[in-house]
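In: Just the structure for this:
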Amino acid sequence: MDARRNWFRGSLLLRGLQGLSLWAQDTRTWATAGLLTSWAGQGRGWTARSWLCRGLDGLALGWAVVLFAVAPYVSTGIIGAILAGGTVLWLVMVLTRPLQLTPITLAVLAFWGLTTVAALCSPVLATSAYGWGLVTLYLVGYALLSRVLQTHRDWVVAVYLLTVAIVGVEGLRQWQDGAVALATWVDQESPLKDTTRIYSYLGNPNLLAAYLLPAVSLGAVAVLVWSRWWARVLAAAVTVLAVVCIGLTYSRGGWLALGLMGLVGLALALCQVSARVRAGLVGGAVGIVALAVAFIPGLQVRLASIFVGRDDSSNNFRITVWDTVWQMVQDYFWLGIGPGNRTFETIYPYYQRAGYNALGAYSVPLETWVELGVVGLVVSLWLVVVVWGWAVGVWLTRPSPERWWAAAALLLTVGLMVQGLFDTVWYRPQVQMLWWLGIALINSLTVPKD
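Out: Predicted coordinates for the structure are as follows:
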């Protein structure tokens, strides 16, 4: 009786989680229908004759290649222009091809809808409208990437990894030759105050760490699934380079994110191997971490600083900003102040404590709460649940290489989420589009097969 009751409770919980994440084995139930297919049906004749429509896939791939190839080197304005160009491409696709409705896209639309409501209810409508426009560009970029990754996944991943290789080599050069300290805040009483923190072309060590995190999971999976030996060697080299450079950023958030990515990746691997191999994997992981902590003094100092609270000046600054933002949350609890960093910079000075100027909340969940309210926070968390639920589902039910790419995307989003708990570099376009790349990768694996 107890076993049966436990099974029932477990199955009930499983069904609840599947329902919350909109999981379904047969994704054809989410296929396009009705108005969603009407555009393609009405325009099938002329779209077949149009050279522009026939070349849309190539143009979309070129857009993705340009986006990820230049992102670390150009200004946010140029990235915005590239995203605007992608919006035009996406609109042409919408008018000539069926829309692809998936559970993840439904959750993304819900997030966009709440962002729209928060912008309309903002006390500073004009600046929130600007933030809303940026969010819209990102989400359209996600939609276009979902299309591109269905047929050109390896190309997009390869371009990103090659760009990471260039960024990483520049980071190593900075470590070797030294670099001017830019946004490299370390407590002046710390023994690491004179340590070089690399930032490569990104200008900020925390931003560099966030930019490199996806390369660890995508590169590791590329080693497993790519067929050409030279491509595997390149992917392995980039993966190692990314891990080393994340270490040299001395970004505590980046280190914590990398560690949790390793734990989640280890958990996924343990589900697929024998008991003997499991013991070896666990022992190896524990040994690597123990050796790193024991023999790398800088790692010891930076990790220890996490637990000293306000005694570390960086911690003290963040905690003070969090306290201030919490006061803003209480005044704009339900729908927030409106989206965008400009909206935050407009409202924050009314609450700011002297000497604690901030461009953001230094925490993505807290930033989401203050911008979109508690309703927007709940919808954002639901989006993450849907994405992770489908990633795990693909991992458990699909063959290789799809399951491996789902694992890579899951680890990518986990890493960026963990670092986002303590920093808001997630909002920078170089990182933001990598976040949506991960979600688009999972979404592309859920599209119904013909």
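In: contacts, neighbours, all on C-alpha from now
Out: Noted.
In: What are the buried residues along the helix or strand that contains residue 95?
Out: Following DSSP states H and E, one finds residue 95 within helix 76-96. Within helix 76-96, the residues that qualify as buried by neighbour count (16 or more other Cα atoms under 10 Å) are 79-80, 82-84, 86-87, 89-90, 93-96.
In: repeat for stretch 346-357
Out: 348, 352.
In: next one: that stretch to chain centre, how far?
Out: With Cα atoms, centre = their mean, to the nearest Å as the basis, stretch 346-357 stands 28 Å off its chain's centre.
In: and if you look at stretch 124-137?
Out: Put simply, stretch 124-137 sits 21 Å off its chain's centre (Cα atoms, centre = their mean).
In: Name the residues that touch it?
Out: Here stretch 124-137 makes contact (Cα atoms under 8 Å, 6 or more residues apart in numbering) with 80, 83-84, 87, 112, 115-116, 119-120, 122, 337-343, 346.
In: PyMOL command to pick out the buried ones of those residues?
Out: This is how PyMOL selects the buried members of those, with burial counted by 16+ other Cα under 10 Å:
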select buried, resi 80+83+84+87+112+115+116+119+120+122+337+338+339+340+341+342+343
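In: Next, the angle helix 76-96 makes with the one helix or strand residue 162 maps to.
Out: Using DSSP H and E, the element containing residue 162 is helix 125-177. Angle of helix 125-177 versus helix 76-96, following axes from the mean of the first three to the mean of the last three Cα atoms, to 10 degrees, is 120 degrees.
In: and the next element down the chain from helix 125-177?
Out: Next along the chain from helix 125-177, counting by DSSP H and E, comes helix 205-225.
In: following that following helix, which helix or strand shows up next?
Out: Taking DSSP H and E, what comes next after helix 205-225 is helix 229-249.
In: just checking, what packs against the next helix or strand after that next one?
Out: Per DSSP H and E, the first helix or strand lying C-terminal to helix 229-249 is helix 252-270. Under the contact definition 3 or more Cα pairs under 8 Å, 6 or more residues apart in numbering; DSSP states H and E, helix 252-270 sits against helix 205-225, helix 229-249, helix 275-295, helix 402-420.
In: So which of those helices is nearest residue 54?
Out: Minimum separation from residue 54 across the helices and strands packed on helix 252-270 (Cα to Cα) falls at helix 402-420, 26.8 Å.
In: Tell me the helices and strands packed up against the closest one.
Out: Partner elements for helix 402-420 (3+ Cα pairs under 8 Å, 6+ apart): helix 205-225, helix 252-270, helix 364-397, helix 429-444.
In: The structure of the following sequence is requested for comparison with the preceding one:
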Amino acid sequence: MEQMKQVLDGSLLWRAITAMCLWFGRQWQNSGVIQWFLHPAGWGKAASENSVFFKLWSLVRRALCRLYELLRLDKLFAGSVFTQTWVWCAIPVVLAPALCKFRPSLMVMGLALIGYASLLLNLVRDRKRELAWAPINRYIILYAAVYLAGTLFSVNLRGSLQPGLLSVVFILFSVVLYNAITGRKQLDTLVALMVLVAALVSFYGILQYLFGWGYQSAAWVDSDMFSSISFRVPSTLDNPNMLGQYLILAIPLGGAKLLSAKSWGSRAYYFCCCGVMCVCMILTFSRGAWLGLLFAGAVFVVLLNPRFILLAPFALVALYFVLPDTVISRFTSIGNLGDNSTSYRVYIWMGVLAMLKDYWLCGIGPGDAAFNMVYPAYSYNAIVAPHSHNLFLQILCDAGVVALAVFLLLLFVYFRMMCVSLSREKDWTSRLLQIAFTAGVCGFLVQAMTDYSFYNYRVMFLFWAYLALGAASARRSQLPKGRLLV
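Out: You can find the predicted model right below:
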């Protein structure tokens, strides 16, 4: 590695390109737009306390504290395991991708509600404890409120009620999880457990491929165009595209843990975890997920060191010679309308856009029942679909243009928060986690353009938990080392 660095440093072309990139970098960093982006005005706890949500919460909390005192519950919950909020919030986050039987989404919701109850108990027991502030929290709450309104005004209230309420519970869990993390060790341990479970889920997926376990749908691959692909790995997520979405979130965390490992044993362990996850990602044969992971990797590398972007062309060429022909042909078919899955999506998007001309303001409500009640009247070529195969279009369908606007604003605030933290961060481990959580969301959103990422509610849950952990990583340096249990 050192020899390669010396060779590159001795190259006039390399030095010229590096100097040019550094000049552009300085101009970019000193521009007015970037300075405005990295120095947001009005971000602070005081601004949050002036919101309607905070004032309503204060009234409810005072009433609950008074009730707690009147019932004299102090002795009942003194030293109780139910006060360990981090534990009850970590359990659903760690187990969500592994649960695959007996209505797993409802099981995850039940575990999440225990986390809600534990945080509420701690806030009622201790009047001095305050909700932790994060720039994205108010937008998360606002998005949940708009989504709930979209559910209540659904064209099929009965069909939308369960998916709508489930979505709202999962969205708001991100605020609960953010408040549950009170120490640096809690955040690091939770990320390590997430990487371990992702590696186990991926290993099970590889075993599925080797032994042909699990359900396969004829709709998952065009057998005429890709006759060499006989099996796509779904693992515990029931669908290879959903598994790919999940791995886009997990692999950058594995990369961050690998680069921050302090011993050779830890490096070997996390290298194996990343390798297993990457192999499983290939076996999903999900082109959108591959594209999302490549984008996430590019963001990770550029945020780690912008000069690495110069090596991107060489890396792509190397991939061409390393990857099997099946993978290359599958990837290069992106955008080919001769592929049934591609044309299928295009026809769905055309039908959904026609539908949204009439329902753009409030949407039609979440869930398959509402979608199938309205969409067939607008479908092209009699294409049947349970959703729009695009996250942003589906948010419009579920709750209208206001929900999409709030969601995009939430993402803007999230990326701004992460970039502000990165520009000031000095701690190497904290910086790596911030890069990973930023890159993972970027890759997830790329994949979301080709599929409805929240169709699997466990993937939706993990996305919102991911945002909370990203926000927690932004303040990791300010967190005390602390203990796992408090």
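In: Would you pull the TM-score for this pair?
Out: With the length set by TM-score structural alignment, normalised by the length of structure 1, the two chains reach a TM-score of 0.85; 433 aligned residues with a Cα RMSD of 3.2 Å.
In: For the helices and strands packed on helix 252-270 of structure 1, could you give me a markdown table that also reports distance to residue 449 of structure 1 and mean neighbour count?
Out: As requested, these are arranged in a markdown table below (distance: least, Cα to Cα, whole Å; neighbours: other Cα atoms under 10 Å):
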| stretch | distance to residue 449 of structure 1 | mean neighbour count |
| --- | --- | --- |
| helix 205-225 | 21 | 26 |
| helix 229-249 | 28 | 20 |
| helix 275-295 | 34 | 12 |
| helix 402-420 | 13 | 25 |
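In: got those helices as JSON lines, with distance to residue 380 of structure 1 columns?
Out: Compiled in JSON lines, those are given as follows (distance: least, Cα to Cα, whole Å):
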{"stretch": "helix 205-225", "distance to residue 380 of structure 1": "20"}
{"stretch": "helix 229-249", "distance to residue 380 of structure 1": "27"}
{"stretch": "helix 275-295", "distance to residue 380 of structure 1": "32"}
{"stretch": "helix 402-420", "distance to residue 380 of structure 1": "12"}
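In: quick one: which of the buried residues of helix 76-96 of structure 1 is nearest to residue 329 of structure 1?
Out: Of all the buried residues of helix 76-96 of structure 1, residue 80 has the smallest distance to residue 329 of structure 1: 28.9 Å, by Cα to Cα.
In: doesn't residue 349 make contact with residue 380 of structure 2?
Out: No - using Cα atoms under 8 Å, residue 380 of structure 2 makes no contact with residue 349, being 9.2 Å away.
In: mind checking how far the counterpart of residue 321 of structure 1 in structure 2 is from residue 217 of structure 2?
Out: When structure 2 is aligned by TM-score structural alignment, residue 321 of structure 1 is paired with residue 348. Separation of residue 348 of structure 2 from residue 217 of structure 2 (Cα to Cα, to the nearest Å): 19 Å.
In: hang on, the earlier thing: not counting sequence-adjacent ones, nearest residue to the match of residue 321 of structure 1?
Out: Of all residues not flanking residue 348 of structure 2 in the chain, residue 388 sits nearest, at 6.2 Å (Cα to Cα, 6 or more residues apart in numbering).
In: contacting residues around the aligned residue in structure 1 for that neighbour?
Out: Using TM-score structural alignment, the partner of residue 388 of structure 2 in structure 1 is residue 361. Contacts of residue 361 of structure 1 were listed using Cα under 8 Å, 6+ apart, and they are 321, 322, 325, 367, 423, 424.
In: Show me those that map onto helices.
Out: Mapping the contacts of residue 361 of structure 1 onto helices (DSSP state H) picks out 321, 322, 325, 367.
In: of all those, which comes closest to residue 69 of structure 1?
Out: residue 367 (28.7 Å).
In: which ones are touching that closest one?
Out: Shown in contact with residue 367 of structure 1 (Cα under 8 Å, 6+ apart): 360, 361, 424.
In: mind checking how far it is from residue 437 of structure 1?
Out: To residue 437 of structure 1, residue 367 of structure 1 is 21 Å away according to Cα to Cα.
In: and if you look at residue 450 of structure 1?
Out: Relative to residue 437 of structure 1, residue 450 of structure 1 is positioned 24 Å away (Cα to Cα).
In: Who has more neighbours out of these two?
Out: In this view residue 450 of structure 1 and residue 437 are compared by other Cα atoms under 10 Å, and residue 437 has more residues nearby, 26 against 4.
In: what residue of structure 2 takes the place of the more buried one?
Out: So residue 437 of structure 1 corresponds to residue 465, using TM-score structural alignment.
In: what's the answer for residue 406 of structure 1, then?
Out: Taking TM-score structural alignment, the alignment pairs residue 406 of structure 1 with residue 434 from structure 2.
In: So that match versus residue 440 of structure 2, what's the distance?
Out: According to Cα to Cα, residue 434 of structure 2 stands 10 Å off from residue 440 of structure 2.
In: Okay, now stretch 18-38 of structure 2: how far is its last residue from its first?
Out: 24 Å.
In: What does residue 267 of structure 2 correspond to in structure 1?
Out: Under the alignment (TM-score structural alignment), residue 267 of structure 2 maps onto residue 232 of structure 1.
In: How much space separates that match from residue 216 of structure 1?
Out: Going from residue 232 of structure 1 to residue 216 of structure 1 by Cα to Cα gives 13 Å.
In: still on that earlier bit, of the helices and strands packed on helix 252-270 of structure 1, which approaches residue 177 of structure 1 most closely?
Out: helix 229-249 (13.3 Å).
In: by how many degrees do that closest one and helix 252-270 diverge?
Out: Going by the same axes, to 10 degrees, helix 229-249 of structure 1 is angled at 140 degrees with respect to helix 252-270.
In: mean shift of helix 229-249 of structure 1 relative to structure 2?
Out: For helix 229-249 of structure 1, the mean deviation from structure 2 after alignment is 1.9 Å (mean Cα distance after the TM-score superposition for structure 1).
In: roughly how far is that helix from the heart of the chain?
Out: What separates the centre of helix 229-249 of structure 1 from the centre of its chain is 19 Å, taken as Cα atoms, centre = their mean.
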